[in-house]
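Novice: Kindly return the folded structure for what I paste below:
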Amino acid sequence: MKRSILLHPDPRLKKLCPAVDDLSDSLRQLADDMLETMYAAPGIGLAAPQVGEMNRLIVLDCVKPDEAAPRPLIMFNPEIVASSDETNVYEEGCLSIPEHYADVTRPKEVEVAWLDRDGKAQQEVFDGLWATCVQHEIDHLDGKLFIDYLKPLRRQLITRKMQKLKRERARP
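Specialist: So this is what the prediction gives:
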């Protein structure tokens, strides 16, 4: 089931998400719904708080449609266990901040540990766009948005534009 994506500024996007203690069928369904929502948006990553669910859960798929078969990943309790000193700069966007993009500097490679949909422990090293995306989504679980990496004036400008967009969408 496709879900609604919260728009910044929404207080739920700034909250710390608690760890998932037990993988229930409802959490697995949430993960499936999030993948459907992400693909429909279209996006390459989505975190549970973006659909109003305060769980440490992210989904991502950074395979471009013309490249190869999709590679959807579901990560419960994702954690960065190592990161490179070398950095990359990517122009990031966010489904909760539509039509706004900015260059963000992050570690080029990260090693991430997580539980998969079946509760099995997984660990993998990501680089390039995958590394940027997984870091961006884990930030969401800690109440951090990509605009938090920007200078205050630019961040305030984007926030004001988002407030205006939300008011416009709320009108009948």
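
Novice: Please make it C-alpha for all contacts and neighbour counts, starting now.
Specialist: OK.

Novice: what about K108, how many neighbours?
Specialist: Using other C-alpha atoms under 10 Å, K108 has 20 neighbouring residues.

Novice: so it makes contact with T132?
Specialist: Yes. At 7.5 Å, K108 and T132 qualify as touching, with contact defined as C-alpha atoms under 8 Å.

Novice: For this protein, which segments count as helices?
Specialist: 25-40, 128-141, 152-170 (DSSP state H).

Novice: contacts for the last one?
Specialist: Outside helix 152-170, the residues that touch it by C-alpha atoms under 8 Å, 6 or more residues apart in numbering are 7-9, 97, 100, 147-148.

Novice: and of those, the nearest to G45?
Specialist: Each of the contacts of helix 152-170 was checked against G45 using C-alpha to C-alpha; the closest is I97, at 13.1 Å.

Novice: State the distance from that closest one to T159.
Specialist: I97 is 9 Å from T159, where distance means C-alpha to C-alpha, to the nearest Å.

Novice: likewise A113?
Specialist: Taken as C-alpha to C-alpha, the span from A113 to T159 is 32 Å.

Novice: go on, E109?
Specialist: E109 is 30 Å from T159, by C-alpha to C-alpha.

Novice: burial of I74, as a residue count?
Specialist: With other C-alpha under 10 Å as criterion, I74 counts 24.

Novice: Next, the contact list for it, please.
Specialist: 31, 57-60, 116-117.

Novice: Identify, out of the helices of the chain, the most deeply packed stretch.
Specialist: Among the helices of the chain, helix 128-141 has the highest mean neighbour count (mean count of other C-alpha atoms under 10 Å), at a mean of 22.

Novice: Once you drop chain neighbours, what's closest to the most centrally placed residue in the chain?
Specialist: Taking C-alpha atoms, centre = their mean, the centroid of the chain lies closest to E137, which sits 2.8 Å from it. Nearest residue to E137, sequence neighbours excluded (C-alpha to C-alpha, 6 or more residues apart in numbering): A47, at 5.6 Å.

Novice: Alongside the first, I'd like the structure of this one:
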Amino acid sequence: MAIRIIVKDPDPVLREKALTVTKFNANLHKLLDDMADTMYDAEGVGLAAPQIGILKRVIVMDCGEEHGGLIEMVNPEIVSASGEQDGPEGCLSIPGIRGDVKRPMNVVAKGQDRNGNPIEVTGTELLARCVFHEIDHLNGILFTDLASKTYTSEEEEEFE
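Specialist: Okay, the predicted model is just below:
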């Protein structure tokens, strides 16, 4: 397990579409472990493989125990979404910037676990936001592309 370097915007890898994972092996397991370590070290709630320069459809998320703790998804896809929420987002690849983004309130996503077995994740609120945010990374989309407005961390503190 290792802490990887998080790629920062405007690195072009963040705008690329990630490739489907076809090999479920020790290399994938190490990638997932390293991604979780990197996410926790950076105090994030989600991380997509392109954020560490790897164009594979792999995400990790941890929105707290109330949302299931650490979730690993390989080749994730949205199955359904409903409702709406509008709130702040940040990104480990865009430090110091936040933005207001509309996202669905509820999500069902399917994918595979680290061994290639099918999994399904159902989430609301923060977990739903995180699932959409991380899958967007796999498609070269950043939250700033979707934000109705962006602001610095300092400006956010002034709002509160």
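
Novice: before we move on, back to that, need the contacts of helix 152-170 of structure 1 in TSV with neighbour count, can you?
Specialist: Compiled in TSV, the contacts of helix 152-170 of structure 1 are given as follows (neighbours: other C-alpha atoms under 10 Å):
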residue	neighbour count
L7	20
H8	24
P9	16
I97	21
H100	15
I147	22
D148	13
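
Novice: Looking at these, which one is closest to E79 of structure 1?
Specialist: D148 (19.8 Å).

Novice: Tell me which residue of structure 2 lines up with the closest one.
Specialist: Alignment note (TM-score structural alignment): D148 of structure 1 maps to D145 of structure 2.

Novice: Quick check: the gap between its match and L55 of structure 2.
Specialist: The gap separating D145 of structure 2 from L55 of structure 2 is 20 Å, by C-alpha to C-alpha.

Novice: Likewise for D100 of structure 2?
Specialist: Taken as C-alpha to C-alpha, the span from D100 of structure 2 to L55 of structure 2 is 27 Å.

Novice: R98 of structure 2 now?
Specialist: In terms of C-alpha to C-alpha, R98 of structure 2 sits 24 Å off from L55 of structure 2.

Novice: and what of R4 of structure 2?
Specialist: To L55 of structure 2, R4 of structure 2 is 14 Å away according to C-alpha to C-alpha.

Novice: Can you give me the neighbour number for the residue nearest to E137 of structure 1?
Specialist: When neighbours are defined as other C-alpha under 10 Å, A47 of structure 1 has 30 of them.

Novice: Farthest-apart pair in the contacts of helix 152-170 of structure 1, please.
Specialist: Most distant of the contacts of helix 152-170 of structure 1, by C-alpha to C-alpha, are L7 and D148, 15.1 Å apart.

Novice: which residues do I97 and T159 of structure 1 both contact?
Specialist: Jointly contacting I97 of structure 1 and T159 under the rule C-alpha under 8 Å, 6+ apart are H8.

Novice: tell me the contacts of the aligned residue in structure 2 for the residue nearest to the centre of structure 1?
Specialist: For E137 of structure 1, the aligned residue in structure 2 is E134 (criterion: TM-score structural alignment). Applying C-alpha under 8 Å, 6+ apart, we find E134 of structure 2 in contact with 46-48, 59.

Novice: Save those residues as TSV, and put in distance to T122 of structure 2 too.
Specialist: Putting the contacts of E134 of structure 2 into TSV (distance: C-alpha to C-alpha, whole Å) gives the following:
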residue	distance to T122 of structure 2
G46	16
L47	18
A48	18
I59	15
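
Novice: ok so, going back, for P72 of structure 1, find the nearest of the helices of structure 1.
Specialist: The nearest among these, by C-alpha to C-alpha, is helix 25-40 at 7.5 Å.

Novice: ok, average deviation of the closest one from structure 2?
Specialist: With mean C-alpha distance after the TM-score superposition for structure 1, helix 25-40 of structure 1 departs from structure 2 by a mean of 0.4 Å once superposed.

Novice: now the top strand by length along structure 2 against helix 125-138, angle please.
Specialist: Ranked by number of residues, the top strand in structure 2 under DSSP state E is strand 70-82. Strand 70-82 of structure 2 runs at 100 degrees relative to helix 125-138, counting by axes from the mean of the first three to the mean of the last three C-alpha atoms, to 10 degrees.

Novice: Report the angle between strand 70-82 of structure 2 and helix 26-41.
Specialist: 80 degrees.

Novice: aligned partner of G99 of structure 2 in structure 1?
Specialist: Aligned against structure 1 - with TM-score structural alignment as the criterion - G99 of structure 2 pairs with A102.

Novice: Which of the contacts of I74 of structure 1 has the largest number of neighbours?
Specialist: In the contacts of I74 of structure 1, the most neighbours by other C-alpha under 10 Å go to L57, 31 neighbours.
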